[in-house]
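Participant: below are the sequence and a predicted model; questions follow.
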Amino acid sequence: MDHFLYRDGALFAEDVPVTEIAAAVGTPFYVYSTATLLRHYHLFDEALAGTEHLVCYAMKAAGNMAILRTLAQAGAGMDVVSQGEYLRARAAGVPGDKIVFSGVGKTEEEMRVALEGGIRQFNVESEPEMEALSRVAQSLGKVAPITIRVNPDVDARTHAKIATGKSENKFGIPISRAREVYAMAAALPGLEIVGIDVHIGSQLTELEPFEQAYGKVAELTEALRADGHTIGRLDLGGGLGIPYTRSNAAPPLPTDYGAMIKRTLGHLGCEIEIEPGRLIAGNAGLLVSSVIYVKNGEGRDFLILDAAMNDLIRPAMYDAHHDIIPVIEPVPGAEQHPYDVVGPVCESGDTFARQRDLPELASGDLVAFRSAGAYGAVMSSEYNARPLIPEVLVNGDQFAVIRRRPSFDEMMNRDTIPSWL
């Protein structure tokens, strides 16, 4: 469920007409719903009720500080994968003891910043990282709490570019070597083992791969405890998918996911951490764009928008589907017309949809891309010298620009001409 609905013939974001936002900020822009963000966070939190747990929002999905503060005030922790994300989370008001630091390539500087600023745990992904973290913690006179990310060699049955739990993926250590690596960690000064970490991929649409991976984690927990390690925390990652098209079967609900976690791991008495990102932010955001031209081609018509692949790269990168709807509600029974929906960037890959049936549209009409809240604005760029587009947050009948569009002068002034030119 989201809070983007037609009302009186026009699309609303909660209680704000999308046309009103477009008139105020110009197109294209992202708009997020506070009510949807909070609803999705609370679904996960309630799904784990009765267990000690923390829902850590994976902020790589949508990292604007207004979104982070909205979720933090509701009680969410954060999962970060870089120094920049860590600093944004802290600036948004997230305490260090609610921040989990993930990622395969943490630098010693990132480790230092997190140790000095406060951290819940590092999810360590390799022996060299473990040794580096030990050195940094010792140099600061601190102890770094760690989990070790294990790779369970489970097929998440998702897109190859967002699968992370197979043996050929770069993430984690093979679960077959876990006991050996945990013994190494226990012998290193400056480290405190607090648990186990696992994450098998993103946009999973069934629970079976999760259950396979968590079953292996349960067995590993008991084996590590038998080896003398304190395993009090299980970080289970994220990855639960969202319905990008309303015609497809819906992925499992957070309530079903929570019940599976309790069934698989509840007997261990561990604190549970989960790191949802897409399911919290995905359906909480729209990308709104204007039609520049309708171009009649040979055998097909093109809907040329002012949004482009640099604003929403998922279709070009993943062949991802986003429902596209007119901002002004079509009349019942309106005739549909097939369009190739494209942007103005000089790449054939700047195509959002091919032969998509839509009501007839004309220059100046507004369209909205649904389910654009996750991996949209955060993956955008200034390719073709196109400015980053505004982000807008709606709360009831209010809206605010939470990232403005830079001017061309601001973009050019970031460049420096060397003295010899």
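Facilitator: Noted; the coordinates are in hand.
Participant: only C-alpha atoms for contact and neighbour calcs from this point on.
Facilitator: OK.
Participant: which helix runs longest in the chain?
Facilitator: With secondary structure taken from DSSP state H, the chain has its longest helix at helix 208-226.
Participant: residues of that one that come out buried?
Facilitator: Burial within helix 208-226, assessed by neighbour count using 16 or more other CA atoms under 10 Å, is assigned to 209-218, 220-221, 224.
Participant: just the closest of those residues to E108, please.
Facilitator: Checking those against E108 with CA to CA, the nearest one is L224 at 27.6 Å.
Participant: what number of residues lie near the nearest residue in space to that closest one that is not next to it in sequence?
Facilitator: Nearest non-adjacent residue to L224, counting by CA to CA, 6 or more residues apart in numbering: R179, 6.5 Å away. Burial of R179 is recorded as 16 neighbouring residues (other CA atoms under 10 Å).
Participant: likewise for the one 3 residues further on?
Facilitator: The burial count assigned to Y182 is 18, neighbours taken as other CA under 10 Å.
Participant: with L358 instead?
Facilitator: So L358, with other CA under 10 Å, has 17 neighbours.
Participant: next up, a structure to set beside the first:
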Amino acid sequence: MSYFSYQNGNLHAENTPLSTIAQQFGTPTYVYSKAALADHFSAYADACTAGGRDPANTLVCYSVKSNSNLAVLQVLNQLGSGFDIVSGGELLRVLAAGGDPHKVIFSGVGKTRDEMRLALSHDILCFNVESIPELHRLNEVAGEMGKRAAISLRVNPNVDAKTHPYISTGLKDNKFGVAYEDALACYRTAAKLPNIDVTGIDCHIGSQLLDDTPLLEALDKVIELIDQLASEDIHLHHLDIGGGIGITYDDEKPVAVGAYLGRLFARIDAWRNEKYQGVPLKVMFEPGRSIVGNAGILLTEIQYLKYGVSKNFAVVDAAMNDLMRPAMYEAWHGVQTVSQQNPDASSHTYDVVGPICESGDWLARARELAVAEGDLLAFQSAGAYGMTMASNYNTRGRAAEVMVDGDQVHLIRKREEPIALFALESLLP
């Protein structure tokens, strides 16, 4: 299904013209499709129950960092999602959206004592522990509260995800997780701590993976470790294989979610049948981008067309503070005109740039467009790591966010006003 398509020459989000959204809410504005969110989550949920698989033996935990708007979390919670968080603030967001803390896993390398206390007070499902010092701190905090902390170790399998180095997390040089060679000793330590319950194992090797071969390679290494633990009477209850499945930004052809999960479950089932008489092990996932990435666009208006000797620029009212990925990763986002271009109209090659005083403030390079000042553009595939990475650089208020449900449009985050940006600041006496 196409969630953003031209109807009668005008680009729509589901059944709503983007031009109408711009008139009502201004620009820049993030626009999300509720149907896209539901369908992308269902790809995971349906694969988890294919072939009569017991839904109690799987859990899809949406990665909150990819898009943490309360309405997005609300939609996914209503569909039965769990949540993968990386901060105490993200836990509070999940709770505010009605999420069940017993379906929350807490990842991240730098959990503070206060964050641990917050998570323990809400009895979250599991902490994904990423170092021995963190393990000992969590044991101390849980003891002070008279609680036991359920943990899995995030194991770094040293598998190359073959993705951008900034979003690769499974190599030995990455900051994430416990080295594979050290994992067995770490589990032995964890099993002896008085306030720790060892419940699972976690592995996440990177993001925007187009091929599932590295994921299945990592799975094999995790299975080997689980067998070693079982031989020492350390029995796990769940396996969290992380997320990372990519999306189409340009011409990429990512593996289909159903095909990947089918291969993964086949491998797990064969192993469990051979070694454990078919006793199930709960399998968990942490998808983010593959659920929300292509469920959103960034809507912006052209302010000026600037023609030069070697380059032409389309200056828009969105900027790197709104969509950081191009400046940070040199990431590609497709650009569409909201009014369908006339093939006979005069076109030029433009760099699409924002108004921020940085040469790195560009959103797209060398795009062929037939446009005029005042025209609207839509940046595709902007639902993940768009608004969550936005800033207030140059004292720019962050964009509005709306959710489209058929022909209904809901404002789910108001545009920030400049005066609010310094409301917490004080002049010297």
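Facilitator: Ah, there it is. Treat the numbers as computed from the prediction; the structure is a model and nothing was measured.
Participant: TM-score of the superposition?
Facilitator: The TM-score (TM-score structural alignment, normalised by the length of structure 1) is 0.97; 416 aligned residues with a CA RMSD of 1.1 Å.
Participant: please tell me which residues of structure 2 the longest helix of structure 1 aligns onto.
Facilitator: Alignment of helix 208-226 of structure 1 against structure 2: residues 213-231, by TM-score structural alignment.
Participant: post-alignment, the matching stretch versus structure 1, mean distance?
Facilitator: In the superposition with structure 1, the average deviation recorded for stretch 213-231 of structure 2 is 0.7 Å (mean CA distance after the TM-score superposition for structure 1).
Participant: contacts for that stretch, please.
Facilitator: 155, 157, 159-161, 184, 187, 201, 203, 205, 235-236, 241, 264 (CA atoms under 8 Å, 6 or more residues apart in numbering).
Participant: need those residues in TSV with secondary structure and distance to V409 of structure 2, can you?
Facilitator: Below are those laid out as TSV (DSSP: H, G, I helix; E, B strand; the rest coil; distance: CA to CA, whole Å):
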residue	secondary structure	distance to V409 of structure 2
V155	strand	43
P157	coil	44
V159	coil	43
D160	coil	42
A161	coil	38
L184	helix	52
Y187	helix	49
I201	strand	41
C203	coil	38
I205	coil	37
H235	coil	49
L236	coil	45
I241	coil	36
L264	helix	38
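Participant: so how do I select the buried members of those in ChimeraX?
Facilitator: Remark: buried members of the contacts of stretch 213-231 of structure 2, expressed as a ChimeraX selection using 16+ other CA under 10 Å:
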select :155,157,159,160,161,184,187,201,203,205,236,241,264
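Participant: show me where the stretch 301-421 of structure 1 has its helices.
Facilitator: 314-318, 408-413 (DSSP state H, counting those that start in this stretch).
Participant: one more: the stretch 51-200 of structure 1?
Facilitator: 65-73, 83-91, 108-117, 127-140, 178-187.
Participant: what's the closest of those to L388 of structure 1?
Facilitator: Short answer: helix 65-73, nearest of these by CA to CA, at 16.1 Å.
Participant: what residues of stretch 384-401 of structure 1 count as buried?
Facilitator: Buried, per 16+ other CA under 10 Å, within stretch 384-401 of structure 1: 386-395, 399, 401.
Participant: I meant stretch 301-314 of structure 2, not that one.
Facilitator: Buried residues in stretch 301-314 of structure 2 (16+ other CA under 10 Å): 301-303, 305, 312-314.
Participant: give me the subset of those lying in strands.
Facilitator: If you go by DSSP state E, those have 301-303, 305, 312-314 in strands.
Participant: out of those residues, who's nearest T388 of structure 2?
Facilitator: Out of those, the member with the shortest distance to T388 of structure 2 (by CA to CA) is E301, at 21.1 Å.
Participant: leaving out sequence neighbours, find the closest residue to the closest one.
Facilitator: Computed as CA to CA, 6+ apart, the closest residue to E301 of structure 2 that is not its neighbour in sequence is L376, at 4.4 Å.
Participant: could you do F399 of structure 1 as well?
Facilitator: Closest residue in space to F399 of structure 1, ignoring its immediate chain neighbours: L393 at 5.6 Å, by CA to CA, 6+ apart.
Participant: which ones are touching that neighbour?
Facilitator: L393 of structure 1 neighbours (CA under 8 Å, 6+ apart): 31-34, 66, 399-402.
Participant: ok, these vs E110 of structure 1, which is closest?
Facilitator: A66 (23.3 Å).
Participant: alignment lookup: the closest one to structure 2.
Facilitator: Match for A66 of structure 1 (TM-score structural alignment): A71.
Participant: surely its match meets G99?
Facilitator: No: counting by CA atoms under 8 Å, A71 of structure 2 sits too far from G99 to count as a contact (11.4 Å).
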